[in-house]
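Visitor: Provided below for reference: sequence and predicted model.
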Amino acid sequence: MAKISISPIITLVLILNVVSYSEAALGAHYYDQTCPQAESIIYQTICNASIYDPKVPARLLRMFFHDCFIREKQGCDASLLLDSTPENKAEKDGPPNISVRSFYVIENAKAKLEKACPRTVSCADIIAIAARDVVALSQGPWWHVLKGRTDGRVSKANETIDLPSPFSNTTTLIQSFAKRGLTVKDLVALSGGHTLGFSHCSSFSARLHNISDPSINSKFAINLKKKCPIHNKDRNAGEFLDSTSARFDNDYYKRITMGKGVFGSDQAMYGDTRTKPIVDSFAKDEKLFFSEFAASMVKLGNVGVKEDGEIRVKCSIVN
């Protein structure tokens, strides 16, 4: 079987114990005694899935963001994984999450963990570890994931309105991140996750046809219009968010400095004095971006962690 290289990996020593954004303490060594093989099981599952489907890394990274960003006090609790019921429409069926994919990868990892360490590793922790692993597998940074989250029991589609939009302006994004204890630097760093991203035309075609957006590179706009014509009938049509879509790097920021940000929200960061200097610094220094991205992922992973959840036996349903 082919192997995926995880080099180069930048190992970062980050906060290992209590983080102020949490209601419960998390730790890098949380499963050392109760399920020491947890991270290796998750890693191997991610590797295998990524070999057979190159879209898995981008999808799992996006899954982590979308799970953690629902309501500032709910945070990373795997509520995104819950299926809808006749009585309740869940997050995964909310409009922004219809395109979230590869839930099966998390379920496969969970099934293996239930055999090795029953009722021990939360689905929320699996998502957090998987997000780190797919970044590393894509030649990005590696960091210590703080663990000990529990899984939430509530998932409501109407709360997906809280997710950042590709149409948002920078002020709206800054305010949204601030509610979760995240800074302007965190906003710019975490936006770098788009280096692995692909977007369908519906998320950016308005800035090509409905309005005149002077921030977009004119030649780039012409190319996008060809891929996404006004009467586009190809639902799969779209554009990668940087030119090295399978590699985690700083190309995303370089393209923004050239007016080639696909999302209006991404390009807007270069027109705002609060975010432009950070974009420039990440475009010039990939190691700096890696370091700040890893630190911001740790912070995002600790938003709204709570003690009153459960350890689901199956990630798609409550116990």
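Guide: Structure's in. What do you need? Only a predicted model underlies this, so the values are computations on that prediction, with no experimental measurement involved.

Visitor: From here on, just use CA atoms for contacts and neighbour counts.
Guide: Will do.

Visitor: helix or strand for the closest residue to residue 184 other than its chain neighbours, which one?
Guide: Take residue 184 and drop its neighbours on the chain: the residue closest to it by CA to CA, 6 or more residues apart in numbering is residue 174, 6.0 Å away. Here residue 174, judged by DSSP states H and E, is contained in helix 170-178.

Visitor: Can you list the neighbours in contact with the next helix or strand after that helix?
Guide: Helices and strands here follow DSSP H and E; after helix 170-178, the next one along the chain is helix 184-191. Counting by CA atoms under 8 Å, 6 or more residues apart in numbering, helix 184-191 makes contact with 173-174, 177-178, 266, 269, 274-275, 278-279, 289, 292-293, 296-297, all of which sit outside it.

Visitor: Mind checking which of those residues are buried?
Guide: If you count burial by 16 or more other CA atoms under 10 Å, the buried members of these come out as 173-174, 177, 266, 269, 275, 278-279, 289, 292-293, 296-297.

Visitor: Go through the residues you listed and flag which are in helices.
Guide: Residues from the buried ones among the contacts of helix 184-191 lying in helices, with DSSP state H as the criterion: 173-174, 177, 266, 278-279, 289, 292-293, 296-297.

Visitor: isn't residue 143 right up against residue 294?
Guide: Yes - if you go by CA atoms under 8 Å, residue 143 and residue 294 touch, sitting 6.1 Å apart.

Visitor: anything in contact with each of these two?
Guide: Counting by CA under 8 Å, 6+ apart, the common neighbours of residue 143 and residue 294 are residue 12.

Visitor: Who are the contact partners of residue 130?
Guide: Residue 130 makes contact with 42-43, 46, 60-61, according to CA under 8 Å, 6+ apart.

Visitor: more crowded one of residue 143 and residue 294?
Guide: Taking other CA atoms under 10 Å, residue 143 and residue 294 do not tie; residue 294 has more neighbours (27 against 24).

Visitor: thinking residue 127 is in contact with residue 108, fair?
Guide: No - using CA under 8 Å, residue 127 is not in contact with residue 108; the gap is 11.9 Å.

Visitor: the more surrounded of the two?
Guide: For the pair residue 127 and residue 108, the greater number of neighbours falls to residue 127 (28 against 18), based on other CA under 10 Å.

Visitor: Second structure for comparison follows:
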Amino acid sequence: MPELPEVEALAAFLRENAVGRILTRADLAAVQAIKTFDPPLSALGGLEVTGASRHGKFLDLDVSGLHLVVHLARAGWLHWRENLPAAPPKPGKGPLALRVHLDPLDADPPAPGFDLTEQGTRKGLAVYVVRSPAEVPGIDRLGPDAMAVDREQFAALLAGRSGQLKGALTDQTLISGIGNAYSDEILHAARLSPFKMADKLTDDEVIRLYEAMRAELTDALDRQLGQRAATMKGEKRSGLQVHARTGLPCPVCGDTVREVSFADTSLQYCPTCQTGGKPLADRRMSKLLR
């Protein structure tokens, strides 16, 4: 799932490549992706792209005061094309959800633009056309951004949360921008169990967690900025220490990275670095180690 560093880097990429161009048209290929009807998608045609920004994990393209807001969900992505086909795409079951055409820099084609795609059968990519980003329900509920919250505010948020750290870090209404991958990385860097209770942290643990969050996100963002959209996924994978590395040695201590699976997701962690050498049990079968 694209998270804060990737979405911020995509916004930067669009500021460099799309801002200042006219959005000539937007072709919807997956009807279920569009979540709004007023203004219609067609209202964007002929307007200038004037900005690109991020709200948590939402990507926001400002089109002369209207906003094309996208949540890429678990398997969505943005693909920049220097030469888009002129013919509208055929609606169907393929990965293409939306195609956005921009005017060429020269008078003649090729005309650039981008595709929004989503792999797999479980479709969650969402597209909104709104007059204000605050009209998007997910944005309206966002907590403070993970890169903007200070340590005192971070401590207060955790102190008021009666749940496990993994869930606290990924709760977008508490702290926005962090998903499954970077929460694993942050907890590993902070040497904390994903199942430790958020409101039971010591002052030292809060400081470690906050500093790990800032460091992991800053490092990932530094590596992503300047990348083309096509290379961002690979850059993300190359920097991961434990997430999606089940069975491989921990780069810090050499212990085997382990996994806990849930109904539709999983987490990875290092027992030596995070849980005193003890493996975590699957909650579906037994009580979790805290």
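Guide: Great, that's in hand. No experiment lies behind these values; they were computed from the predicted model shown.

Visitor: Any chance you could compute the TM-score here?
Guide: Superposed pair, TM-score by TM-score structural alignment, normalised by the length of structure 2: 0.30. Supporting alignment: 152 aligned residues with a CA RMSD of 6.7 Å.

Visitor: if we can go back for a sec, narrow the contacts of residue 130 of structure 1 to those in helices?
Guide: Using DSSP H, the members of the contacts of residue 130 of structure 1 that fall within helices are 42-43, 46, 60-61.

Visitor: By neighbours, which of these wins?
Guide: For those, the largest neighbour count, defined by other CA under 10 Å, is 26 neighbours, found at residue 60.

Visitor: State the distance from the residue nearest to that one when sequence neighbours are not counted to residue 110 of structure 1.
Guide: When the adjacent residues along the chain are set aside, residue 60 of structure 1 lies closest to residue 131, with 5.9 Å between them (CA to CA, 6+ apart). Per CA to CA, to the nearest Å, residue 131 of structure 1 is found 15 Å from residue 110 of structure 1.

Visitor: Between the two, point out the one with more neighbours.
Guide: A direct count of neighbours by other CA under 10 Å for residue 131 of structure 1 and residue 110 places residue 110 higher, at 27 against 23.

Visitor: my guess is that one meets residue 125, correct?
Guide: No - under the criterion of CA under 8 Å, residue 110 of structure 1 makes no contact with residue 125, lying 10.3 Å away.

Visitor: Quick check: next helix or strand after the helix or strand hosting residue 48 of structure 2?
Guide: When secondary structure is defined by DSSP H and E, residue 48 of structure 2 falls within strand 47-55. Later in the chain than strand 47-55 of structure 2, the nearest helix or strand by DSSP H and E is strand 58-63.

Visitor: Which elements pack onto the next helix-or-strand element following that next one?
Guide: Taking DSSP H and E as the definition, the helix or strand that follows strand 58-63 of structure 2 towards the C-terminus is strand 66-71. For strand 66-71 of structure 2, the contact count by 3 or more CA pairs under 8 Å, 6 or more residues apart in numbering; DSSP states H and E identifies strand 58-63, strand 126-130 as packing neighbours.

Visitor: which helices and strands sit right next to the last one?
Guide: Here strand 126-130 of structure 2 touches strand 66-71, going by 3+ CA pairs under 8 Å, 6+ apart.

Visitor: same thing with the longest one?
Guide: If contacts are counted by 3+ CA pairs under 8 Å, 6+ apart, strand 58-63 of structure 2 sits against helix 4-17, strand 47-55, strand 66-71.

Visitor: if we look at it, which residues are touching it?
Guide: When contacts are defined by CA under 8 Å, 6+ apart, strand 58-63 of structure 2 is touched by residues 7-8, 10-11, 23, 44, 47-54, 67-72, 133, 139.

Visitor: Now, of these, which are buried?
Guide: In those, the ones that pass as buried (16+ other CA under 10 Å) are 7-8, 10-11, 23, 44, 47-54, 67-72, 133, 139.

Visitor: could you say what helices and strands the helix or strand hosting residue 97 of structure 2 packs with?
Guide: Secondary structure assignment for residue 97 of structure 2, by DSSP H and E: strand 96-102. Contact analysis of strand 96-102 of structure 2 by 3+ CA pairs under 8 Å, 6+ apart lists strand 22-28, strand 113-118 as its packing neighbours.

Visitor: ok, back up a step: now the contacts of residue 130 of structure 1 in a markdown table, with distance to residue 256 of structure 1?
Guide: As requested, the contacts of residue 130 of structure 1 are arranged in a markdown table below (distance: CA to CA, whole Å):
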| residue | distance to residue 256 of structure 1 |
| --- | --- |
| 42 | 34 |
| 43 | 32 |
| 46 | 30 |
| 60 | 24 |
| 61 | 21 |
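
Visitor: Which of these sits closest to residue 220 of structure 1?
Guide: For residue 220 of structure 1, the nearest member of those is residue 61. The distance, counting by CA to CA, is 26.2 Å.

Visitor: tell me, how many neighbours does the nearest residue to residue 56 of structure 1 once chain neighbours are set aside end up with?
Guide: In this structure, residue 56 of structure 1 finds its nearest non-sequential neighbour in residue 50, 5.4 Å apart by CA to CA, 6+ apart. For residue 50 of structure 1, the tally of surrounding residues (other CA under 10 Å) stands at 19.

Visitor: was I right about residue 50 of structure 1 contacting residue 59?
Guide: No - the pair formed by residue 50 of structure 1 and residue 59 falls short of the contact definition of CA under 8 Å, at 10.3 Å.
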